[in-house]
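# sharing a model prediction with you, sequence too.
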Amino acid sequence: MFGLKLLLFLLMSCAPGVLAAPSQAPMQVPETSGIGAKQKLQGRFLHITDMHPDLYYKADASQKSACHRRKPKKARPRSGYYGMPYSDCDSPLTLTNFTLDYLDKEWSKEIDFVVWTGDNARHDNDRKRPRTTNEIYMLNRAMAKRMEEVFLSKGIPVIPTIGNNDVWPHNIMLPGPNSVTFEFSSIWRNLIPFESYQVFQRGGYFSVEVVPDQLAVVSLNTMYLYDSNKAVGGCEQSDPEDPGNLQFDWLEVQLERFRRRGMQVWLSGHVPPSADNFFPDCFVRYTELSLRYQDTILGHLYGHMNADHFFFLDAEHVRSKRDRNASTSDTFGEPHAEGKKKNRLLYNALLKDFDDLPKAKRNSTYDDYGVVNVSPSVVPSPYLPSFRIFAYNTTGTPYVPAMQAARSSCDDADGRDAWWCGMAKPWHANPESPSRTNRLWTPLGYAQYYLPDLDSANKKHAPKVKLEYLTFSRRALHPSSGSEQAEAAWHPIPLRHLPKSLRNATMTDKGSKYVPYGLADLTIGSWVDLGRRLAAGTEAKLRKRFRRFMYMGGEGA
């Protein structure tokens, strides 16, 4: 029965040509640096995560049954045709297909690449229908073919990631090479560059040059860093063959190679790199590498948490043995709290974290920080389905990294006895790099879209995709306002994807609810400034909106 359902799903969701989709190909390099020139780059990309399709989902079912059965009949609320918001149920195929069909129709011509950060199988939350390895792989294969149909067939690179629910049992992945890495190398055969196959089959990670010789995306396998995976050692110094250590050794080589070539890089993965999620030594290694190559890394894109938020990687986590060995509750609340409970703790923990940021000074430096962006999910558990469109700068002069030695990670006395200090490798941070100054490849902002009326949608009335908020300032939405070519000029978010109140350059207060942050760009300094504003508490409306966006009106908002 299951095989028949999946075959029907594949036949309904995949076009005939998808089975022979072309292999991953990078975007073409623009011949000029001007946005107005004819070029393929659109200056935008999609981040989508945690779709969790569920073949057993039924409408009018109870949440207690994981939306798989109609008993108990008196249970309220009941599952809807497109999903059950604010619940523990996974996504019906109607929702995943609707989302990808919408992206195909409305966004596939507007973006350059897709960062797809895992969890493409249902949760193991129904004892009467336990998950199987075959089901997980078949769901991932079906979702991969849909991504090939929607994006890869149009020449748009897709960079996937293994999620903690993409393996069986969930959270557990043995050191590779193993059946998981071999299976996903087959499932993603058109998405992984040929030269990365051997590395992927060993560890489940790889990199893609989405713009040759200029811009790359690294897909990390966070299963080997996640402290819920008890099948690995957690990057312990005494075990250089630990899969987490091998992954960081590989990442270090990748970042050094990209830097020497003058390229910029996005790091992506499923489980966010926090002290609450990663093994302590893995967290320190990730933070140290991220800050050592701050002038090469544009940002960090993750999923898994199902709640919209951002946080900072801080050099203090590397320098101080106290921070290295501290309880994970110091950073993001109660350790190993799950689901809604963890998300309720998250807001206050983040404000506390932001309050620890140093006060702004005239000559403030941001050498010690990196910014992790965690996107909410497509699955309406525990909030509402969503996806995120990032805009980035395709103009200006490239950043040329300095090749001379920079400051060492062991310059501070507190860190001299740390195990990585024997290497005494330089840290590369520069205020002129794209992560710090708006120039070529700098992230400019993102638009968050969601489905707020999911519970009222039905077979005859599909849900509507609406803008939830933007990080941009009003002025940044209309960079060419006042010019004769303003209407035809490039906009970070195409005007047709904005509500009417934001489409005109002379916007009124009517559209202010969509632009609460007013960030000029997504450089590290902009994020630190927002963190300080949230911590200060002097802007009550800002805090209220930040919390509402995090929980999308659900529990905790």
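Done, it's in. Numbering: from 1, shown residues only.
# CA only for contacts and neighbour counts going forward, please
Fine.
# for the stretch 351-500 of the chain, what spans make up the helices?
474-477, 500-503 (DSSP state H, counting those that start in this stretch).
# just the ones you listed: most buried one?
helix 474-477 (a mean of 20; mean count of other CA atoms under 10 Å).
# and it, how far out from the chain's middle?
Put simply, helix 474-477 sits 24 Å off its chain's centre (CA atoms, centre = their mean, to the nearest Å).
# what does stretch 197-217 give?
17 Å.
# now do the buried residues in that stretch.
197, 199-211, 214-217 (16 or more other CA atoms under 10 Å).
# helices along the stretch 1-150 of the chain, start to end?
Using DSSP H, counting those that start in this stretch, helices in the stretch 1-150 of the chain cover 2-13, 93-106, 133-150.
# of those, which approaches L41 most closely?
helix 93-106 (16.8 Å; CA to CA).
# one step back: can you redo the helices of the stretch 1-150 of the chain as a markdown table with mean neighbour count?
What follows is the helices of the stretch 1-150 of the chain, written out as a markdown table (neighbours: other CA atoms under 10 Å):
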| stretch | mean neighbour count |
| --- | --- |
| helix 2-13 | 13 |
| helix 93-106 | 17 |
| helix 133-150 | 21 |
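# structure B:
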Amino acid sequence: MVFLKSLTYSALSLLIALNAIQAKPTTKARALVKRSSKLHGKFLHITDIHFDPHYKAGSDPDSYCHKHSSKRGEKAGTFGALGSDCDTPAALLDATFSFLKNEIDDIDFIIYTGDSVRHNRDDEMKKSDDEIVDIHKSVLKYFQSAYDTKKVPFIPTIGNNDGFNHNDFVKKDSIYGKLASVWSGLNLNLDTNFKVGGYFAQELIKNKLSVINLNSMYFFHKNDEVDDCDSSSSPGAIQLRWFERMLKQYSKKKGHSVYVMGHIPPADDEGEKLYKDACYSKYINLLGKYGNTIVGHFTGHTNNDNLLAVVPEGKSSSSYTVVRADGDDLDDDFLKKASVGLFSAPSIIPANNPAFRVYNYDTSGKQFNVGTILDWDQYYVDLEKANDKGKVQFEIEYSASDLYHTDHFNGDGVGEAFMSLCDDDDARDLYSEFVDVKGAHS
């Protein structure tokens, strides 16, 4: 029996905007997936690990799971404290990567959308710069314990907790050089753009599929160290000019598709903007403008399971619309204009039940563009059950094709998916019930 889950995202954001920009790309034509490799048409998406090496099982969650307490009350479980402010214990990561190694072995590559490092919430146990770098190294070792990253490429990005200053990333930030060193063995295109700005472009499948890996921290509204993108000299504006030039370059290559990845999505599951105003408008416009080239947009950060879409609505105007799951004000003609699906995966950190995704994507380019998402299985663990039984058991929470009644998730398919959701009471109930990765129903 395949399990279903309502895609946790209480609203589908359908977006558009304006203005185009130009820049100079610097990228190397070096594909990560080797020509001799047999494609499985699957890849893994993990996000928001937030590894805490100081986590103590049986401790008080009010101490961020760092200290034991004589007070009566809930104690931190071996595999995590669900819904608390505690981060992720080593025991959960050990179990997760053991499952990946033994059960998820038929993938072509891995995308990891950031936030390796624990939060800096505990005033009595502040993170040092050395600890931050050590956690990045530890997380990479976890992935390498499950996969040979020379054969199964690993593409990471930077999260808002991954630098030396929470949320605040600047041009030539010192973390970029440290990460370039940590990731040096991954054969990534960590050129000047990465060392100066924290972003890079990388060919995945030669002449067929590339990934543009963005530093969303320059767009994030909580980054107080950089200006909005209406300032041409801001790091966000500079990145956007580079981003457009890369999209323009790839759009001229016949049969070549692009994945866009970053940590923070443009909007959250409630439809609230997470980017600075000008960055948001220009960013969304670029996604809409190059919707024929972009076949997937992948983020994390929210800890929820979100599906959104970009919908162009004219050349000289912009609007922002939040569409609820009840289908009010939706019509087929509107959704048929959807250009790009935005996929934001749930996290490993037990803010909700830990989860990850395995996507199926098109490799032939016959019916859809190469890279088009055809389906995904979302795996999760019932954390309370795991803590009670002393064992982590991942299972499929839902398959997207079953929930949405579609076999493709390009712009058209995402529009169809949400019309199906709005028309199907049972699917909508699942969608609404499991907004926070609450589990599977048979």
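That came through, no problem. This is a predicted model, so every value here is computed, not measured.
# now render the helices of the stretch 351-500 of structure 1 as JSON lines, adding distance to Y551 of structure 1.
Listed next are the helices of the stretch 351-500 of structure 1 as JSON lines, based on distance: least, CA to CA, whole Å:
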{"stretch": "helix 474-477", "distance to Y551 of structure 1": "24"}
{"stretch": "helix 500-503", "distance to Y551 of structure 1": "24"}
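# I'd like the distance between the residue in structure 1 that I111 of structure 2 lines up against and F45 of structure 1.
With TM-score structural alignment as the criterion, I111 of structure 2 lines up with V115 in structure 1. Going from V115 of structure 1 to F45 of structure 1 by CA to CA, to the nearest Å gives 8 Å.
# now swap in M138 of structure 1 and tell me
27 Å.
# the match of I111 of structure 2: what's it in contact with?
Contact analysis of V115 of structure 1 by CA atoms under 8 Å, 6 or more residues apart in numbering lists F45, L46, H47, I48, V158, I159, P160, S268.
# now with 10 Å, please.
45-49, 157-161, 217-219, 266-269, 301-302 (CA atoms under 10 Å, 6 or more residues apart in numbering).
# format the helices of the stretch 1-150 of structure 1 as CSV; extra columns: distance to R292 of structure 1.
Listed next are those as CSV, based on distance: least, CA to CA, whole Å:
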stretch, distance to R292 of structure 1
helix 2-13, 44
helix 93-106, 36
helix 133-150, 34
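# looking at the ones you listed, which is nearest to V29 of structure 1?
Closest among those, once you apply CA to CA, is helix 133-150, at 22.0 Å.
# structure 2: matching residues for the helix or strand that the closest one is followed by?
The helix or strand immediately downstream of helix 133-150 of structure 1 is strand 158-160, counting by DSSP states H and E. The aligned range for strand 158-160 of structure 1 in structure 2 is 154-156, by TM-score structural alignment.
# pull the residues that contact that stretch.
In contact with stretch 154-156 of structure 2 (CA under 10 Å, 6+ apart) are residues 32, 44-47, 108-116, 140, 143-144, 147-149, 183, 186-188, 202, 204, 211, 213, 261-263.
# if we can go back for a sec, quick one: closest of the helices of the stretch 1-150 of structure 1 to K352 of structure 1.
helix 93-106 (35.3 Å).
# circling back: which residues do V115 and F45 of structure 1 both contact?
P157.
# for the helices of the stretch 351-500 of structure 1, which one sits closest to M12 of structure 1?
Short answer: helix 500-503, nearest of these by CA to CA, at 35.3 Å.
# which part of structure 2 lines up with the closest one?
Going by TM-score structural alignment, helix 500-503 of structure 1 sits over no part of structure 2.
# for that helix, packing partners?
helix 474-477 (3 or more CA pairs under 10 Å, 6 or more residues apart in numbering; DSSP states H and E).
# residues in structure 1 aligned with the longest strand along structure 2?
Assignment by DSSP state E gives strand 373-381 as the longest strand of structure 2. Under TM-score structural alignment, the match for strand 373-381 of structure 2 in structure 1 covers residues 443-451.
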